Every structure is written in structure tokens, then in C-alpha cells.
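K.L.:
how would this look folded up:
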Amino acid sequence: GWSRQRYWGEPFPVVFRDDMPYPMDENELPLELPDTDNFKPSGNGEGPLANLKDWINFSENAKRDSNTMPTHAGAAWYFLRYMDPHNEKEFAGKTALDYWNQVDVYIGGSEHAVAHLLYSRLWTKILHDLGYLNFDEPFKKLINQGKITGDSRFVYRVRGTNKFVSAGLKDNYESDPLHVAISIVDGYELDTEAFKKWKPDFSSAEFILEDGKYICGSAVEKMSKAFYNVVNPDIIVESYGADTLRLYEMFLGPLEASKPWITSGIDGVYKFLRRFWNLFHDNQGNWNVTDAEPTREEMKVLHSTIKKVEQDINNFSFNTSVSAFMICANEFSSLKCNKRAVLEPLTIALSSFAPHIAEELWEKLGHTETVFNASFPKFDEQYLTESSFEYPISINGKVRAKMNFALDMPKEDIEKLVLASEAVLKWSEGKAPKKVIIVQGKIVNIVL
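P.N.:
Below is the predicted model of the structure:
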């Protein structure tokens, strides 16, 4: 049904006369909810509006509906109003609708497919058929994000007792699994004293241990209070910071995939942020960014990262973006790169993923405006094109050496340098080669 017996919702723009509904005149719209502090049910099966007799029976021969519309009524087309929110004559003007057009991307859970999406398409198609819209589908692209599932833990109660047997020994007893709060479990090991304090029924609990520990069972399930596997993000933020939480959520896996919330990998994300911070500071924690000119190798790392992250953002592949940042930070750490021309654009690129650390570093770099006003850096293909190649030198089918040559070096010059090299002279033992095969940009084969 379309009616709801509650206060919150759009009131029906109809008037009942002799129990027949009639639409309100356009000049009487919009019909707004009346002010009230009485939101209790009416007691007769009608919603709270039925308590407001003067509003319902506003005329001797007419009355309003005490029901309200469901949330779909407004939620199904609010995105159209966003296009022209201050228009007082119509929901949106043609100029605004033609400019903004369809919503580019809709991200929502699959449970929306038969509710919000259904009504959004209905509204849009009706408005299109009435001539208000020049499109008949509301969204250009749909992405159903996956669920974050919980990593549940179980204790095993010996049937008819208040004894609990460790997971590895449970097959020796008749036992029943019980969910236990993950907050009192370290990995898989139960804090038995905390368990006794968790619920009054367990205060006298006894434990059958294995190797001196109580090991819990586990399962990946829907995250739910009923399963005691809900993770409070405030605890993560307090221990690691909000940026770590944001990055770890993205790093868990593809956006569309359902993923278990397992915090064992969160320390790796935290270490990445510390490593990124250390690029700007010396070992004593002092600011240490120079204006020196970057090397070509450093520019290659920077621009390959920018290119990768830009592509990943466009593809909603945020997990691989985080991986790219981690690889980049590792390479710059190895190169001991602390150059402004490299770190400044990298900070901008990271800002959407880790806004707090990026904002602080941006200010320390000398900027007075927020990093979010900066344009996303553009990658330069010239730094991504290789100018040289390290050729494996194969002698009679076995790689004996590697030599670096410019990619545009003629084969004749490569052959001369290879045959004159110390490694080839050693392995050829003075024998003249029968054949030298050079595959440009791949390998040099010498047949003796």
C-alpha cells in the first residue's frame, strides 16, 4: 500500500467529500504537515494526524486524509529538485533540467532495487511522458556496493551445564554454540574473566581449555548487534585515526564485493600513513622538504601513481588506488625523495582518501587555502615512456648477464658492446659466436 499511519511523510493533497476523494486545486498547494508535539497513534488504527481534529475536519463538508505518503514519495524524485532548489514556480525549470540532465552515478545497496529505484524510474518516466523531462531514465550508471560482514566468535556451552569447552575440544562433548562479543576476544582467544563479567548468567562459568587457552569458533556473518560482532568505528578512530579507517575500508576489496571486517590488516594501512608522513620529515621528526629538482626516476614514480589513481577513481576501484599509494610511498622512501615538486602533487592526490593528514601536510607546505581547492594533478606521459631497457644476455639458452641500453640504440651497436663485455668474454671462453640474435627491447641471444 501507499499509505502510512505516521506523522512523518507527505500529506495526501486530497479532500474527502461524502467519503469520495477529490484532488486539491493547484492554488491550494503545497499541503504541509501541521505543527504538533503529539506524535502518538490515534488509538483507532489511524495515524497521529487523526489526533488533530481541526486540521482533519477543516471544513463542515470536507476532511483531509489522516495518512501520509511513504518515504518513496519524496525520495523517488528529490534529485530533480536538487537541480533547481530555489525555484518557487515548479519543481525544476527546463534550463536547469537540460543542464544537469540525468544523475551520473547511483550508488546504493541491492535492497534498493525493488523500492527506491523502482519508484524513481516510475516518477521519471511519468514526468518524461508529461513533457517535463527530456530523459526517461533517472540514472546513467548503477553501482550496488557490497556489505561489510562481521567476523563472529562463538563459545561452546556443554549442554546442561555452565561449562564452556574450547573450540578444538568441542567434538568430545555435547555442546551448543553461543555468540560472544568480539570486544572480549583477542583474535580467537577469549578473555575468560571479561566473559564472566559480560552477562550475569556467566559469572560462575567454568572453562575447559586447550593448551591453557580458550579458543573461540568463528564465522563470517551479517554484522548485527544480535551476533555481537558489530565494530564501533570510534574505537578504530581513537586507536589509529579517521584517515586509517577510511583507507582501510577502501583497501578491503572492490566496492561491489561483500567483505568481512577483519582488523588484522589495519596496522599495514596505519604504517603506510606514517611512512607517507615521514617523507616530509627527517628521523628526528623535523620538517625536511627541499626545492631540489626531482630525478627522472622520481618523476616516473609520481606520474605513474597519478595516472593509476585517476583511472581507479573513474572506475570506482578505490582498493587498488590505496595499493598504488602504498607502492609509491615505499619507492620514494627507498629513493629518499623529499622534494616539493613531487610531494606536493602527491598530497593533492591523496587528499580524497586521507583528508586529515593531507590537509595538515598541505598547510605545512606553506599553503593558506585548503588542499581541496587545489586541482587534481595531471600525469605527464613523457615520464612514463621508457628511454632504456635492461637486456638479459642469454648464452646458449642461459641468462648470464644483464646490460642496459637505450631503446633506440641500433642493433649493430648493441652487438658490439655485448660481445666486448666482461661477462660474455668470460662465458664464451674465447669462442667466436655462431649467431647473435637481438630482439629490440626484449633480449640478446648468443649462440656459440
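K.L.:
CA only for contacts and neighbour counts going forward, please
P.N.:
Will do.
K.L.:
tell me the secondary structure at H179.
P.N.:
strand (DSSP: H, G, I helix; E, B strand; the rest coil).
K.L.:
what count of nearby residues applies to it?
P.N.:
For H179, the neighbour count with other CA atoms under 10 Å is 18.
K.L.:
does it touch S152 like I think?
P.N.:
Yes: applying CA atoms under 8 Å as the test, H179 and S152 come out as touching, 7.1 Å apart.
K.L.:
so what sits against both of the two?
P.N.:
Both H179 and S152 are contacted by 227-228, under the criterion CA atoms under 8 Å, 6 or more residues apart in numbering.
K.L.:
which residues touch the most centrally placed residue in the chain?
P.N.:
The centroid of the chain falls nearest to M250 when counting by CA atoms, centre = their mean (3.7 Å). Each residue near M250 by CA under 8 Å, 6+ apart is listed here: 318-319, 322.
K.L.:
one more, for comparison:
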Amino acid sequence: MDVFKIEKKWQEIWEKEKINYFNPKNIDKKYYCLEMFSYPSAAKLHVGHWYNYGLTDSFARYKKMKGFEVFQPMGFDAFGLPAENYAIKTGIHPKDSTLQNIENMEQTLREMGAMFDWNSEIKTCEENYYKWTQWLFLKLYEKGLAYRKEAPVNWCPSCNTVLANEQVVDGACERCHTAVVKKNLTQWFFKITDYAEELLSGLNDLDWPEKTKSMQRNWIGKSTGGEIEFTAESGDKFKVFTTRADTLFGVSFVALAPEHPLVAKLTTADRKDAVDNYVYETSKASEIDRLSTVREKTGVFIGAYAINPINNKKVPIFAADYVLYSYGTGAVMGVPAHDERDFLFAQKYDLPVVRVVKGDGENDQLPFTQYGITINSQKFDGLTSDEAKKAIVNELVKQNKGEHKINYRLRDWLVSRQRYWGAPIPVIHCEKCGAVPVPYKDLPVKLPYDVEFKPDGKSPLAKHDGFMNVKCPICGGDAKRDPDTLDTFVCSSWYYLRYPDANNAKEPFNPEYINKMLPVDKYVGGAEHACMHLLYSRFITKALRDMGYLNFSEPFKSLVHQGVILGPDGMRMSKSRGNVISPDDYIKQYGSDVFRLTLMFGFSYTEGGPWSDDGIKAISKFMDRIERLADKISKLKPEKGGDYGKEEKDLDYVRNYTIKCVDRDMEVFSFNTAIARMMEFLNALYKYDALETKNKKFYREAFGDFIALLAPCAPHFAEEVWEMLGNKKSVFYAPYPVCDEKALVKDEVEVAVQFNSKMRGRIVIPTGIDENEIRSLLLADEKIAPMLEGKEIKKLIVIPNRLINIIL
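P.N.:
The predicted model follows:
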């Protein structure tokens, strides 16, 4: 069989008959199966693409045969930093390189033989898509969910430009290796924190991997406590959040983030040089490094003091690197006696350690971080920690110096990027009118083609006068466009809503239609997106629901993460290691179906594992065996009737057992066990084929079921064999085989025979017989009977269909 000729043949037939395309008339049976869309890189499809798209396509085909109207679209997450960096290095425009890469990937994805609905293709870099990304921004702005504030960015003093986190390597610029510092810029944010509680509680009802839900819970990070106001001697106020208000009397210092505005304002003249130097050095460290539990916590006294509101004691103010201005209030209280980090900090800077909570056991040496009974806390002495937390915050509430509060670790989503290759932010800045949203009728704000990419301190768009200079939509005066573009995660936060209505030129999607098509029934992609893309998509869905566009709250009902295919050496694939597996090399030799089946059989889908050439060779032999049998069976002359004896019953049992197992396994992405069951079925077919006398009609039907089971996993090959068997329509129009439970009830069963609980042999007996009949068969069996001669059977213990224990 010429697999390459067959692949081309069936791909053309599928396209001609539109077998892969969604039919809206059957929307009541819809099943929306979606793989996370890909970034269009210059490289060809790698194993990871295949593992995600190829195997999820098998699941989608399985669902189609189960009677669903499957919608499986494909598109490209086409904006992003790599194309811009490539332009800086080569001079090739990001639009040109991206569209060429998309064209290449489209071809290879089509050659995969997947059931993608190309009528619904989207490319996030095209105007007919990013127009609606800009529409989404404006809708969020109208609802108060988009706003501007100052926030730190990575800044390379040598390149004089902003760097993305991925461009910072070991604290240095990846281009020139200069130490990167933090610099504050005014940027746009989405107020995802408004949905923190719903994002948290909504996880409970999702069919998602528990690990992913746990990661989102930790990322959202709900804490219940109190927000307490401290006042500097200058009169400036700042707030700290704490879950341990019971330790407030033990505060011996407060720490501000080095980038907190009050640090510069409150630093005394004699401390200025030391503080300025500390702030600069801290700006070189990433947030991850600053929060690392193994990193030594440092700080610098700024020369100023604050008043503890509960006891009016004066405590020193430090700038400390472990406090982030972008997290919480940017200020923390230091209680050395009851916090390990604060205890080490106090020892380092010779600060007082005041115990205010006493344990009730022997192991309460400092720092004592558990709950206990309050001491040295004036009128609050003798309370339990829980009682003291409430009582102390209640006292501060009366004084307007505190409040009970729920805090979240989740921070608002920074969406500004000082980049070119992204969706322009649809805002105009007017000196008279301020920030003015671009009118909807003027969307899209088009990305100009003629830009200068060389880094010089300005974003590429800021240097483009034709783009930047506009008239204010309100007053008509001279104004400037926003020079930044949107984070590419904004583009991917709503793409699943666009797919079903991808060709709608009047609106991002038709709400009535989308509310029938969504949520996505099965979403498949990498676990690395747990706390970014998946969280942002949930936020956007809830925001659009509250605007009245959607009637559902969660975008993805069920989520599956594929594992990672490693190199043959068990390490992650990389060019430097020389262990990269190229799918093209194997597909040229074996064809796409063999490669797909190898991925299905060789790995547990959610775990992955190391690649082995032995696996693809074994699958190739498996396919050869199927082809040989198909050739024989297709030549069998059809006969009416035929015996249905023991051999037919045995094959029918394997047939229906396989159908039951494969149906179950395909549903839960357990592809490796599904293929294993098919291999057993094939062995049973070969065993039956070896018989001189066969029920040919039954044999063809059984083999037909085998091919139908195989079809989602090897679509081109199965189509060809299905046609060989005389079928006129595609196998994917055929219903998925259904298990006949009656065939799983055996007339006879082989059971173990024990004497006084020790194994002595096996015997085949009819099912459903009583104890007297079992006794008779034992005494008549040529192997068991001699062992019973002269012995009395005192008792028979029978475990139906499994075991007979003879008590002598």
C-alpha cells in the first residue's frame, strides 16, 4: 500500500466532501474540540505539535463517529516578540516572516490529515482579528476594567530600551549583556483582581487537572486578615496587610519596597547615598529572585520612623528587597519574634525581638510562628491568636486606623508592551482631554508597515510620526496615539469566541450563536499556561458575561494537558544536545498515520516520555499485519448464514471487549491502552483466520468493527481499508461500534482449581452450573480426578468464573 498516495487521495476527498467542516444545522449536537493554537515559528512542526494536534484530532474523530457534530478549528497566535527580534537581526519585516511561517505551517498541518475546519481559521496579526481585540480593550475600558498606572519594567541602559522578561538572562540583556535595571513607566492594566473571588470559587466545578486548579488557587492566593494604617513622623500614611494582627504589639520595624514612592520622600539626607545605592542595586534583581525563599533578605534604614497604631511606639522604616511595590500595599510590618524572615532580618540589623504570643508547650522558642496565647499586648493579653486577631483589628476599626480585609496574591494584568509586533492600544492622548478611547467606527487602529526596529529607547511606533500624530476625537486638537501594543496574551484570551464566527465582519461574534457553540467542550494544551493564558481567558469570559454578551461563566468545560516527548536520552529535546526528533524524517519513511499511532501507543498522553525508534518500527509491523489481513478479507466472497460456534463466540467476546475498552479509553485520552486492546483484537482475528472453516459474514463484520475502531487513530489507512471492504461512504460517517454486553457473557469459563488453597490445575466449566454439577465435572476430569482418588471432598468453595477450592 502506497501510504503517501493514499494520504493525498483521502485528504482531497475530505476537502471535496467537506467532511471536516462544521455544519451549523446540527448545532444541537455540537462538540467544540480545541487545541491551544500555535505560534507560527520558522521551524517545521515538531514532535510537540504532533503530540498535541495529531492525537487530539484522533479524539475529535472519535467524537464525530460517536454522533457529535464536531467543531475543530485551527489558527495562529501570530503576534509576539520572536518575530520582532528576528526583524532586528535580519531586517525581514515581522509581517512578512510571520505570514510565510503561517503558510508553511498550514501546509504541514493539512498534511497531518487532521479534521481542522479551515473555514474558521484565524490569524491574530490580521486586521480582521485585532480590530476586535481592540474592541475588547475598549469594552473593558468602558467598564472600568482597563486603567493606567506606573509600573516597573526591565530596562537595558546600553540598548536604551524596555526588555521582556524572556530577554533578561541571568540579570543581563540577552543582546548586549549589560546589567538590566527596573524603571517605572506608565502602563495599561486590566483589573483582573475584581474577579479574584469568582476566579477562585469557579475552579471547583471545572473538569480540569487538579494540579492546574491548585496552581491557579495558589496564584490567586486568597488571605483573610486586616489592613492596618501606619503613619510616618512626617504625617505620610501607608498601609500593611497582615494575617497575624495578633502579633501587632511585636512590630519592631516596617519595610517598604525600594521602589515605593515614600522611600524617596522619607529618606533623610544622611541616609540618601546609601538608600539610593540600595534602590539601584535592587532594581537589577528580578521579582522572582527577590521573592526567593533561599535568597538572603536585605534592607537599608532610610532614617525615618513610623508610629505603630496599636501602641503608638516609634519603629524604624527600612527599604527591603523582599517587599514588592506591585504586590499588596508595597509595605509590610516586621515581627521578628513570630516570623522566620523577620527574625533573620532583625538579627542582621540589630533590631528588637519582642515576644507577644506564647505557646502552650515546651517547643516555643523564637521565632515562634504558630498560634498561641497573647502576652505583652496590654488589654489583649490572654486571648487566643484567633480571638486577638479579631479584637485588635476591631479596635483599630474604631480608630479609623484599620479594617478587616480579604487580600489576594493575584495582581492586575499588565497589558502594555513597548513593542511593535502586536495589536496597537486604541487610545489617543490629548493634552486637553486626557486619555481618549478611539471611537469604535475608527477601528482597527492599523499597525503601520514602515517602522524602524533598531532599539534606541523609544518603541518603534513612537518613532512613526504618521502613526502617532492624530486629532483628538473629542476636541479636534492635536494629539498622540498610545505608542504601546497589547500583550499577546490579550489576543489569545478571547480567540475561542472568534473561531465559531470567524468571518463575521460586523462584530467580534454573534452572541446568540456563540452562546450555543460555547463553552469549549474539550481544551487541550500545555500545562505551562496554567496561570497565564487559562486564567486570563477565564477573566475575559466573566467580564464579557457581565457586559451581557455571554450567558456562561467558564470558557473551557474540560481541560487536558499533554505530556512532553523527550529525546531518546530522556532529556528535553534541544539542538545543543543533538537529541531533537524531526517528525518529517519519520513521516517520509513511514507516513503520517504510523507516526501518529506511534505517539498514541508509545506514551501515556498526559505524561509523555523518551522517544524510541523501536516504537515506530513495531507500529509499522502492526500496520503491515492489518494490511495483509485486509487484503485477504476483502477477497472473501460474501455468504449468507454460517455457523456461530465456539470459535465465533471466542472472537465475538474479544471483539466486544475491545469495543468496550477502546470506547472508554478514547474518551479519557488513554490512547496507549486503546491501541493495546486493538492489537489484542488483531491477534484474535488472525487466530480465527487460521481456521479451515469460518463464518465469512461474521468475520467481515468483526474486521469492519476493528477498522472502525482504528479509524480515528489512523484515518488515511482506515479509509482505504474501509473502501476495500466495499463501503461507499467515508468511515467517519459510520457509527462508532457499540459493545454487545451479551457477547461478554461466556458460555464456558476456565477457572483455577485448588486443593486446600494450594494451586493444582485449571478446568473449563459451563457458566451458571450448581455445586453438584461442578463436583461431577471435577471427578470426570482426566487431570483432576486422579488427584482425588481415595480422598473425601469435605467442602467446595466456589468463586464464580474464577476459582474452585476443594477442601479435603
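K.L.:
from the contacts of M250 of the first structure, which land in helices?
P.N.:
Of the positions in the contacts of M250 of the first structure, 318-319, 322 sit in helices, assigned by DSSP state H.
K.L.:
who are the packing partners of the longest strand seen in the first structure?
P.N.:
Criterion DSSP state E: the longest strand present in the first structure is strand 148-158. With contacts taken as 3 or more CA pairs under 8 Å, 6 or more residues apart in numbering; DSSP states H and E, strand 148-158 of the first structure sits against strand 163-165, strand 175-180, strand 217-222, strand 259-260.
K.L.:
so for W2 of the first structure, which of those sits nearest?
P.N.:
Shortest distance between W2 of the first structure and these, using CA to CA, is found for strand 217-222: 30.1 Å.
K.L.:
following element in sequence after the closest one, please.
P.N.:
Following strand 217-222 of the first structure in sequence order, the next helix or strand is helix 233-240 (DSSP states H and E).
K.L.:
just checking, S58 of the second structure touches C713?
P.N.:
Yes: S58 of the second structure is within contact range of C713, at 5.3 Å (criterion: CA under 8 Å).
K.L.:
out of the two, which sits in the busier spot?
P.N.:
C713 (30 against 25).
K.L.:
the aligned partner of that one in the first structure and D243 of the first structure: what is the separation?
P.N.:
Matched to the first structure by TM-score structural alignment, C713 of the second structure sits across from F353. For F353 of the first structure, the distance to D243 of the first structure (CA to CA, to the nearest Å) stands at 7 Å.
K.L.:
also Y7 of the first structure?
P.N.:
39 Å.
K.L.:
hang on, the earlier thing: wait, what's in contact with the match of C713 of the second structure?
P.N.:
Shown in contact with F353 of the first structure (CA under 8 Å, 6+ apart): 243, 246-247.
K.L.:
next one: N404 of the first structure
P.N.:
Contact partners of N404 of the first structure, counting by CA under 8 Å, 6+ apart, are 388-391.
K.L.:
go again using 10 Å as the cut-off
P.N.:
388-392, 414 (CA atoms under 10 Å, 6 or more residues apart in numbering).
K.L.:
looking at the second structure now, which of those still hold up?
P.N.:
Using both residues aligned by TM-score structural alignment, their matches' CA atoms under 10 Å, the second structure keeps these contacts from the contacts of N404 of the first structure: 388-392.
K.L.:
next step: the residues you listed restricted to strands.
P.N.:
Counting by DSSP E, those place 388-392 in strands.
K.L.:
show me what D312 of the first structure aligns to in the second structure.
P.N.:
In the second structure, D312 of the first structure lines up with D665, judged by TM-score structural alignment.
K.L.:
that match: how many residues sit nearby?
P.N.:
Counted with other CA under 10 Å, D665 of the second structure comes out at 17.
K.L.:
how far away is it from A690 of the second structure?
P.N.:
From D665 of the second structure over to A690 of the second structure the distance is 30 Å, taken as CA to CA.
K.L.:
what do you get for F318 of the second structure?
P.N.:
Applying CA to CA to F318 of the second structure and A690 of the second structure gives a distance of 86 Å.
K.L.:
likewise F467 of the second structure?
P.N.:
77 Å.
K.L.:
look at those two and report which has more neighbours.
P.N.:
The neighbour comparison of F467 of the second structure against A690 (other CA under 10 Å) goes to F467, with 19 against 9.
K.L.:
mind checking the SS state of I659 of the second structure?
P.N.:
Here I659 of the second structure is recorded as helix under three-state DSSP.
K.L.:
distance-wise, check it relative to E680 of the second structure.
P.N.:
To E680 of the second structure, I659 of the second structure is 12 Å away according to CA to CA.
K.L.:
coming back round to it: which single one of the ones in helices among the contacts of M250 of the first structure is nearest to G217 of the first structure?
P.N.:
Taking CA to CA as the measure, G217 of the first structure sits nearest to N319 out of those, at 29.2 Å.
K.L.:
wait, the closest one sits on K259?
P.N.:
No: applying CA atoms under 10 Å as the test, N319 of the first structure and K259 come out as separate, 12.0 Å apart.
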